[in-house]
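K.L.:
Predicted coordinates and the sequence they were generated for:
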Amino acid sequence: MKVIIIEDEALAARQLKAMVQECDESIEVVTMLDSVEASVAWLQANESPDLLLMDIELVDGQSFEIFNQIEVKSPVIFTTAYNEYAIQAFRVNSIDYLLKPIDEKALQRSLQKFKELKKLYGTTSDNSLSINELVNAIKQTKLPQTDYRERFLLKQGSRLVPIAVEDIAYFYSQERLTFVKTWDERSYVIDYTLDELECILNPSCFFRANRQIILCAKAVDKVHLHFNSRLKLDLKPATVEEVFISRDKSGEFRLWMGE
């Protein structure tokens, strides 16, 4: 089994590598990466490993940014000193979530969980096929509907304005602020980041198009095929900046839209 460790503290990375190999001598730690940028570059240039051990807080941002930039094709065990990211972790390819300092028995249980899940999908001559099936199964595990936000109380001047989720066309970031755009073309500042919103919005209704916008399906007016297999979206209400879906996310977006 080939494993990648993504951890920005060199000592913690070495300790985790030793712990992994103590749990299972057959595991090969292919490389250790310390940033979002390095992880994106490595995953784009190399064959997907069987498993990623991924710290959440990296030197250049949160590791969730990796999923926004590329399609991650491997299951993930997240490691972190904080417990507030648990829901967000399970919105991506996560099979487990370990709090630091990591206990060897907990790590062993996580690795065993991965092996048991993989067994459910069998093995094939093309190992990536079984891994892809496992990742797809993980992504299909959704939080209950009751866990998703139904409304927000937003500040506008000296007033607090209740906005129901069904009245929102999209959320977007601009100049380090996050905004809500409603169907009647009103904009409100909201005290959440897009990363935070992504894990409290119903994914059947909202899609993280890129790092700047999360949109409702009904807001998509037209979809244009664009250069380098990207998609260009026309939204309603219209946006100031053009909205693109990357090549890596275009397949996921098309399925989400019902292709």
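P.N.:
On my side now, so go ahead. Numbering: from 1, shown residues only.

K.L.:
Could you use CA atoms for every contact and neighbour count after this?
P.N.:
OK.

K.L.:
List the contacts of the lengthiest helix in the chain.
P.N.:
Longest helix in the chain by number of residues (criterion: DSSP state H): helix 104-120. Residues outside helix 104-120 that contact it (C-alpha atoms under 8 Å, 6 or more residues apart in numbering): 19-20, 23, 77, 95-96, 98, 130-131, 134.

K.L.:
now the angle between helix 104-120 and the helix or strand harbouring Phe78, please.
P.N.:
Secondary structure assigned from DSSP states H and E places Phe78 in strand 76-80. Counting by axes from the mean of the first three to the mean of the last three C-alpha atoms, to 10 degrees, strand 76-80 lies at 160 degrees to helix 104-120.

K.L.:
Let me see the residues that make contact with the helix or strand immediately after strand 76-80 in the chain.
P.N.:
Per DSSP H and E, the first helix or strand lying C-terminal to strand 76-80 is helix 86-89. Residues from elsewhere that reach helix 86-89, judged by C-alpha under 8 Å, 6+ apart: 64, 78, 97, 196, 198-199.

K.L.:
take a look at this one as well, against the first:
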Amino acid sequence: MMNILIIEDEPNAAQQLMKMIKACRPLFQFSPVIDSVEAAVQHLQHQHAPDLIFLDIHLSDGHAFDIVAHIDLPCPVIFTTAYDEYALKAFEVNSIDYLLKPIAPERVTKAITKFEQHYASRPRFQQLLPERGHYKQSFLVPFKDKLLPVRVSDFAWFEINNAVVSGVKFDGTVHILEERSLDALVKHIDPRQFYRANRQLIINKAALKEVAQYFNGKLLVKTLPQPREKIIISRDKVTQFKSWVTA
């Protein structure tokens, strides 16, 4: 599993960054946040190396580049800072990207995607990255007295009604699935392709037709085909949803 280390001396900024990373890569794991040069050097010298570091340039006891002066960074880095004057220097130290604060969720997604694309050919990272092969590629669905394989990508959405989970294909065909809940299902399908819109529905990005503004800052999503009930994205999930759509 991909392990992320955030080095950031502002707790709120660290929590916001972690939230944005989790929104686009739910399976990533995190080491405890580090807030100083001294603690970062100690951690990187004596602990198992992370797979990716998000590194703030101005820390509580100095500069991010003070870390580099003490040790060679063991993995790629994505810098986070409110200042743009360090960009050239940042790319001299194994940097993947340079994110300016306030950081937009879509920039975090693009930075991680760049990291994945850059390192995807390395055997070590092929085992760590959440490739599609790690998720279900098909379901066995009951049909009369048989079980038929149906590709996950053929489903426009998944829904739960009266404790029964079903998938609706692009041609409108409905199949009952073995999963007992959407919570269980969502763990086995690619989060880059499928999004948990609400408690009753998981939608396929390929089914999106349009997204419109709705009441009170919510979004109204239209798909092909369209479920009987409206697909409403709550206001607190709007940023996350937009990041998913544009990733």
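P.N.:
Right, received. Where do you want to start? These numbers come from a predicted model, not from an experiment.

K.L.:
Can you flag which of the contacts of helix 86-89 of structure 1 belong to helices?
P.N.:
Checking the contacts of helix 86-89 of structure 1 against DSSP H, those in helices are 64, 196, 198.

K.L.:
Dump the residues you listed to TSV, plus neighbour count and distance to Val29 of structure 1.
P.N.:
Listed next are these as TSV, based on neighbours: other C-alpha atoms under 10 Å; distance: C-alpha to C-alpha, whole Å:
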residue	neighbour count	distance to Val29 of structure 1
Phe64	20	21
Glu196	13	31
Glu198	20	31
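
K.L.:
nearest to Tyr148 of structure 1, of those residues?
P.N.:
Closest approach to Tyr148 of structure 1 among these (C-alpha to C-alpha): Glu198, at 10.0 Å.

K.L.:
what's the counterpart of the closest one in structure 2?
P.N.:
Superposed on structure 2 with TM-score structural alignment, Glu198 of structure 1 falls opposite Val186.

K.L.:
For its match, give me its contacts.
P.N.:
196, 202.

K.L.:
Mind doing that once more with 10 Å?
P.N.:
The contact partners of Val186 of structure 2, taken as C-alpha atoms under 10 Å, 6 or more residues apart in numbering, are 135, 158, 179, 194-196, 202.

K.L.:
Ok, Thr193 of structure 1 next?
P.N.:
171-173, 176-179.

K.L.:
Restricted to strands, list those residues.
P.N.:
Of those, the ones assigned to strands by DSSP state E are 171-173, 177-179.

K.L.:
In PyMOL, how would I select just the buried ones from those?
P.N.:
In PyMOL, this line selects whichever of these come out buried by 16 or more other C-alpha atoms under 10 Å:
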select buried, resi 171+172+173+178+179
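
K.L.:
Output the ones in strands among the contacts of Thr193 of structure 1 as JSON lines; include the columns distance to Glu28 of structure 1.
P.N.:
As requested, those are exported to JSON lines (distance: C-alpha to C-alpha, whole Å):
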{"residue": "Phe171", "distance to Glu28 of structure 1": "41"}
{"residue": "Tyr172", "distance to Glu28 of structure 1": "41"}
{"residue": "Ser173", "distance to Glu28 of structure 1": "40"}
{"residue": "Leu177", "distance to Glu28 of structure 1": "42"}
{"residue": "Thr178", "distance to Glu28 of structure 1": "42"}
{"residue": "Phe179", "distance to Glu28 of structure 1": "44"}
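
K.L.:
Could you identify the most distant pair in the ones in strands among the contacts of Thr193 of structure 1?
P.N.:
Phe171 and Leu177, at 10.6 Å, using C-alpha to C-alpha across those.

K.L.:
Identify the contacts common to the two.
P.N.:
189-190, 192-194.

K.L.:
ok, of the residues you listed, which one's closest to Pro237 of structure 1?
P.N.:
Among the shared contacts of Phe171 and Leu177 of structure 1, and counting by C-alpha to C-alpha, the member closest to Pro237 of structure 1 is Val189, at 16.7 Å.

K.L.:
any idea how far the closest one lies from Trp183 of structure 1?
P.N.:
15 Å (C-alpha to C-alpha, to the nearest Å).

K.L.:
Also Lys142 of structure 1?
P.N.:
Going from Lys142 of structure 1 to Trp183 of structure 1 by C-alpha to C-alpha gives 27 Å.

K.L.:
quick one on the thing from earlier: tell me the helix or strand right after the longest helix of structure 1.
P.N.:
Next along the chain after helix 104-120 of structure 1, taking DSSP H and E as the criterion, comes helix 127-139.
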